[in-house]
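Engineer: Quick one: sequence and predicted model below, then my questions.
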Amino acid sequence: MLAVLAAVTPAVPSFTPVTPAAANPATDPQTPPPGTLRVVLLSDDGTAAGPDVLVAPGGGPGDQDARLAAVVRDLEADRPRWVWHDTTRWYPRLLAAGVRVERCHDLRLARRILRASAWTARSAWAAQEPGPWDALEPLLPDAVPATPAPDALFDIDVPRDVPAELDPVAELRAQLDVLATASGEPGASARLRLLVAAESAGALVAAEIRHAGLPWDAAVHDAILTDALGPRPRLGVRPARLEALAVRIRDALDAPDLNPDSAPHLLRALGYAGVPVTSTRQWELESVDHPVVAPLLEYKKLYRLYTANGWSWLDAWVHDGRFRPDYVVGGVVTGRWATSGGGALQLPHGVRRAVVADPGWVLVVADAAQLEPRVLAGLAHDERMARAGRGGDLYQGMVDAGAVATRDEAKIGVLGAMYGGTTGQSAVLRPRLAAAYPDAVALVDAAARTGEAGDVVTTRLGRTSPRPGDEWQASQSGAFDESATAADESRARTTTRAWGRFTRNFVVQGTAAEWALCWLATLRGRLHALAPADAAGAAPAPFGRTPHLVYFLHDEVVVHAPAALADDVAAVLRESAAEAGRLLFGAFGVDFPVTVATVESYADAK
C-alpha cells in the first residue's frame, strides 16, 4: 500500500476525519478546514485503495503534529510505503514525535533521478520543461526545529516552502508510469525502481542520523583543542600556539606585518624572501629548503583544526551531547552525499576522540574494503578481477594471480584505470592491467570515449551523467572554426579528455554510491529488527533502546549500539554488505567484505 502525505485539496471525495473535539466534521463532512493534512491511501499501481484520512489543524502548538504522528503510527502496522514531497519536510516532524517509518518514496529525489535518466528520456514526462517540482529543494535542517517552538501557531500546518500547486498524488502516478516504461538496458524498470527505493531509504537514514545524533563529548573536544592550540582565546584573537607560529613565520620571511591567514599576502612574502613556490600546498612547500617551511606547515595544520572544528564549530554543532550532521542525499552528481553545514564528511582523525559512546553502549564502525575496484569488477562482469578479491585483499589477489609484481602496483594500476591516469607508473602498468582484466579496463575506456564524444553514461541502476556544459561545447566549436589556431585545438583536446575522465569515473563512483545506499537501506531495516536492549541510551525516541546509524561517510558507517548487541550488529553489517552486492549484481560472484571494529571512541576504530 502507498500512503501519500499532502495538503488537502479543494475537493475531497471521502475521508475519515481526525480532528480536535472543537471541530465536528458531522456538520459538513465534505468541507475540511483550511490547513488540513491529507493521507491518500493508494495501491502500488497508484489506484485508490481506501478512504482518505484527514488530520485537521487547531489546538495548541504541535497539536496537529501529534495527531499526524498518531495516524502514521497506526497505518505503519500495514507496512505502507509513505509518499511525500520531500523527506526533509515531513520525516523530522514524525521523528520528533517518536515515530519511525519503515519505507518511503521521496518524490523530489525520485524526480531528479527519473528526469535525468537515459532510460526514461523517451517519455513525454521526462521531456517536459522544468516546473515547480524541479525547483523544489531540500529544507535545510536548521530550519526544522527538533521540537515545536512553544509559541508556534499550527493553524495552517502545511510543510513550509511547498508550493500549493504541487500535487503529490498526480506526481506519484506520473513517476510510476515512467518507471513502468523505462527501457534501454535489460531490467531497466526494475533497476530504476531499486535506485528510487534506495535513494528514498537514504533520505530516511539521513534524517534519522540527524535526529539521533553522533555521540560527542564536548569536554574531550575542548581538551583536544586546548592541547593543540592553547587555551580558548577571546573573540578575534588567535590561539596562543597559532600566534607563536605566526611570529616564527614573520621572522623567517622578514615580514613583521604579515598576516599568515591571507594566502595572497603569504605568497607575496614568500616571493620577496626568495622561496620558489607558486602555492602554499604541502607537497610544494616540502620540496623547498627554507626555515619558513616547518612553522608554516604546522601553522596550516593547526589553522585548519581551529577554523574547521574549533570552539566556534563546537558551539554551533554540538548540543546535548550530540553532533547532528546535515547530510544532503544525492548532493553530488554521482549520487554521493554532501553536507549543508558542519563538515560531516570531513571529520579529521584529530577530533574523533570526542566521539564517545553512551555508558553501556559502543560504536560499531565498519568500512567497505576497496569498494570502487570491486564495483568495477561487478559492472564489467570481469570474473578474473572478481576472483582476485574473493576472501580478502583484492590488490594482493592481483599480485597472487601474477597480474602485477606488488600490491602498490595493483593499487596504482586500478586507480589509474578508473580515474584516467595516463602518465607515470599508471601508464606503465596499464598494458599489464588490460591484459589481465580486459573486461574491467574495456568498460571504463568505453565510458571515457562516450564522454569525449559529448554523450552520457549510466550507472548500474540508472543514474545518468549530465551532458558537458558550455565550456566543452565552445571548445569543440572553436576547434572546427576556419580561423582555429593550434591553441584552440589544444584546448578542445584538453576539455575533451577532461570530460572523458569524468564519465570514466562516473560509472564506477556512481555505482559505488548505489551499493552504499543499498547497504544503508538493508542495514537500517536489520538493525531495527534486533531486539531492544535493556539499557537505554541518550538518543531520543525511537532510538533510545535499539542500535541505530549515527554516521556515514561514502563507504564507512558508524552504528551506536548497546554493548550487549555489538556482535549481532557486526554480523548485520557484514550480512547487509553482502546483500547490497546481490541487489546490484545478482548472482555474479563479487565479494564486498567489510572491516568491523567495536570501540568506545571513534578514534580507536583505525
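Structural biologist: On my side now, so go ahead. Every value quoted in this text rests on a predicted model; they were computed, and no experiment measured them.
Engineer: CA atoms for contacts and neighbours, from now on please.
Structural biologist: Fine.
Engineer: Tell me which residues of stretch 570-588 come out buried.
Structural biologist: For stretch 570-588, burial by neighbour count (16 or more other Cα atoms under 10 Å) applies to 570, 572-585, 588.
Engineer: Next up, a structure to set beside the first:
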Amino acid sequence: MHIVLEAAGDGGVRATGLDESDEPRFTEEFPRGRLPEWVAAHADGPRWVWDDTARWYPRLLDAGVRVERCTDLRLCHAVLRRALATARSRLATAEPNGWDRLETQGPDDGGLFRIGDETAQLDAVAEFRLQREAVAQADGGRLGLLLAAESAGALIAAELTFAGVPWRADVHDRILTGMLGPRPAPGMRPARLAELLGELRERFGSPDLNPDSPPELLRGLRRAGISVSSTRSWELKRVEHPGIPALLEYKKLSRLASANGWQWLDSWVRDGRFTPVYVPGGVVTGRWASNGGGALQLPAQVRDAVRADDGWKLIVADAAQLEPRVLAGLSGDLAMARAAQGADLYSGMVESGAVQTREQAKYGMLGAMYGGTRGESGRMVPRLGKAYPRALGLVEAAARAGERGESVSSLLGRSSPRPGTTWPALGDVDDQAEADERERRARSDNRAWGRFTRNFVVQSTAAEWALCWMAALRNRLWTLGSGTLRERPHLAFFLHDEVLVHSPAGLADEVAEHVRQTAAEAGRLLFGAFPIEFPVTVSVVDSYADAK
C-alpha cells in the first residue's frame, strides 16, 4: 500500500491510503504535531509518498521515526519530465506547472505548512497517479528502479544530515594553527599568509601585490615578466621563477582558510558533528550537490578532524575506477570486463596488451569518457578503441548524438537535457561574415555538448550504481545493533563513489563485509549476469585521514 502525505489547507496533514490500483482506501486529517506519532503507528509495510523528502523526513527523524521506503514526487517528476522513455506521457507533455517549480526546502523554513503558497496547493495524489501511469507506459521497467533509487537517496541524504559526520573541532583547530598560525582577529590574514604575502611582494617586486584578487595578481605577474594567461595553479607550476613556490603555497593555504577555516568550523560543526545539507539529484547527471558546508569538496588537509567516537570506528569504502567499470557494463564490452577482473582495471588493460603502461590506460580512459583529444589522452584513445570497441563506440555514439542536439540516456533511463542555444540557418542571416561566425560558434557549441553527452551516459549510470549501493547498505545497516539511527551503524558521509559508515567498534568488521557485498549486489542489480566486478577498497580506521 502507498500512503500519500500532503499539507492540508488548515496547516495540518492529510494522509491518503491507496490500494494497488491507486484507488483511495482511506483519507485522514490530523494536526501536524501528530505526524511522527501517526507515521510510527503505520510504519510497517507502506511506501510513503510526499512532495519532497527534505520537507517531511527530518521532522520524523527528530522524533526517532525511521521510514523504510518512500516516493519523492519532486525528484521523480524531474526525471520523468525529461526521460526519453516517457516523452509521450501525459506528465511529460503537460504545460509547466507547480511541480516543475517546486524546490527542495528544509522543514523549518515554513514551506511545508505555509498556507497560500502555490506548492501547498499541489495535488500529490494526482501527481502520483500521473507518475505511475508514465512509468507503466515506459518499456523495460528500468525507470521504476531509477525512481525507487532516487527516492531512497532522498531518505539517505536526510539521514546523513541528521546523523552528521563525527568531527573533532579541537583537532581541526590544531590543523589550522599548524598550517596557518594562531587564529587571527576578524578581517586579518593568518600569520603564515601574512608572512607569505611579504615574501611574494618582495620576490615579484610589487609592494602592493594582492594575491587574493586574480586580476590584480595576473597584472602583478605580468609586470614581473611572467607571461601566463591565468592564475590557475596548474599553469603556475610550469613557470620557473623564485616566487612561484611561495605563491602556490599561498593559494593552497588561502583556500584552506576561506573554505574550511575557523569561520567554517564555527558555522558547520556543532556538538561534535558536521551536518552538511545534501541535494540529491542536484546535478543533471543525477549526481548529488550540497547546499552549504561544502560536503562534496572536503579537502584532505582537514580529514584528520573526522574522528570516530570513543568505542566506534569509521568504515571508509571507495569504489575502484567506478566510471570505467560502469562503461564496460553499460556497453557489454567483454574484453574490458575481463580487464576489470581485479582491483585495478588499468593494470588489467596493460596485461591484456591494450597499452604499455598503467598511466597510458588511465589517461586514455579519461580521454574516452571526457572527450580528451590532446596529449597522452588523445594518443591513447585510438589504441583503446581497437582493444575495447564496444565501450569506446558507446561514448562516441553518445557524443555524436549530443552534437546533433539529441538527448541520451543512462542505463535506467535518466535523459540528458537538450542544448539551450540554437543557431539560425545560413539563409536567416544577411551578412555572410556573420553567418560564417555563427556557424563556427555553432560547431564549437555542438562539440562542447557532445563532450557533455559523451560523459553523461557514464556518469549518470555511475550515479545510479552508487544510489543502489547505498540503498542496499542502508537497509543492511539497520538490521545491525539496536536503538535509534545514531545508535546503530549508519551512513555518515557520501562523495560520488565513496561512503563512510560510523559504527560501534564491535560491529566494524561485519559492516565492512556488508559494504563489499552490497557493492557487488548493486552491480548485479544494474547489469545482471554480465561479468563486470565492482571491488571496493575498505578501511576500518579511527581517523578519516588514515583510510587507504
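Structural biologist: Received the coordinates, thanks. Note that the coordinates shown come from a computational prediction; the quantities given were computed from them, not determined experimentally.
Engineer: Can you tell me which of the buried residues of stretch 570-588 of structure 1 is nearest residue 551 of structure 1?
Structural biologist: residue 573 (13.7 Å; Cα to Cα).
Engineer: residues touching that closest one, list them.
Structural biologist: Listed by Cα atoms under 8 Å, 6 or more residues apart in numbering, the contact set of residue 573 of structure 1 reads 366, 523, 594, 596.
Engineer: List the contacts of the residue nearest to the spatial centre of structure 2.
Structural biologist: Central residue of structure 2 (Cα atoms, centre = their mean): residue 288, 2.7 Å from the mean position. Going by Cα under 8 Å, 6+ apart, residue 288 of structure 2 touches 278-282, 496.
Engineer: Identify each of the helices in the stretch 351-500 of structure 1 and give its residue range.
Structural biologist: Using DSSP state H, counting those that start in this stretch, the helices of the stretch 351-500 of structure 1 run over 371-380, 383-388, 394-400, 407-419, 424-436, 438-452, 470-480, 486-529.
Engineer: So which bit of structure 2 is the shortest one matched to?
Structural biologist: To tie it back to what came earlier, the one meant is helix 383-388 of structure 1. Matched against structure 2 by TM-score structural alignment, helix 383-388 of structure 1 falls on residues 334-339.
Engineer: The matching stretch: average distance to aligned residues in structure 1?
Structural biologist: Compared with structure 1 after fitting, stretch 334-339 of structure 2 has a mean deviation of 1.0 Å; criterion: mean Cα distance after the TM-score superposition for structure 1.
Engineer: Kindly state which residue of structure 1 is aligned to residue 403 of structure 2.
Structural biologist: Match for residue 403 of structure 2 (TM-score structural alignment): residue 452.
Engineer: Not counting its neighbours along the chain, what's nearest the residue mapped onto residue 510 of structure 1 from structure 2?
Structural biologist: In structure 2, the residue paired with residue 510 of structure 1 according to TM-score structural alignment is residue 460. Nearest residue to residue 460 of structure 2, sequence neighbours excluded (Cα to Cα, 6 or more residues apart in numbering): residue 285, at 4.6 Å.
Engineer: can you check residue 489 of structure 1 too?
Structural biologist: Distance criterion Cα to Cα, 6+ apart; nearest residue to residue 489 of structure 1, sequence neighbours excluded, is residue 479 at 4.7 Å.
Engineer: if I pick residue 64 of structure 2, what's in contact with it?
Structural biologist: For residue 64 of structure 2, the contact set (Cα under 8 Å, 6+ apart) comprises 484-485.
Engineer: distance of it from residue 357 of structure 2?
Structural biologist: Distance of residue 64 of structure 2 to residue 357 of structure 2, computed by Cα to Cα, to the nearest Å: 53 Å.
Engineer: now residue 178 of structure 2
Structural biologist: Distance, residue 178 of structure 2 to residue 357 of structure 2, using Cα to Cα: 39 Å.
Engineer: Looking at these two now, which is surrounded by more residues?
Structural biologist: Using other Cα atoms under 10 Å as the criterion, residue 178 of structure 2 and residue 357 rank with residue 357 on top: 14 against 11.
Engineer: What lines up with that one in structure 1?
Structural biologist: Aligned counterpart of residue 357 of structure 2 in structure 1: residue 406 (TM-score structural alignment).
Engineer: how close does the nearest residue to that match once chain neighbours are set aside get to residue 337 of structure 1?
Structural biologist: Computed as Cα to Cα, 6+ apart, the closest residue to residue 406 of structure 1 that is not its neighbour in sequence is residue 399, at 5.8 Å. The gap separating residue 399 of structure 1 from residue 337 of structure 1 is 33 Å, by Cα to Cα.
Engineer: Count residues in the vicinity of the residue nearest to residue 389 of structure 1 when sequence neighbours are not counted, would you?
Structural biologist: Leaving aside its sequence neighbours, residue 389 of structure 1 sits nearest to residue 397 (Cα to Cα, 6+ apart; 6.0 Å). The burial count assigned to residue 397 of structure 1 is 22, neighbours taken as other Cα under 10 Å.
Engineer: Could I get the contacting residues of residue 397 of structure 1?
Structural biologist: 387-389.
Engineer: what does residue 84 of structure 1 give?
Structural biologist: 4-6, 90, 104-107, 168.
Engineer: So what does residue 521 of structure 2 match up with in structure 1?
Structural biologist: Under TM-score structural alignment, residue 521 of structure 2 pairs with residue 579 in structure 1.
Engineer: Touching, its match and residue 522? I think so.
Structural biologist: Yes - applying Cα atoms under 8 Å, one finds residue 579 of structure 1 in contact with residue 522, separated by 7.5 Å.
Engineer: Right, I'll call it a day here.
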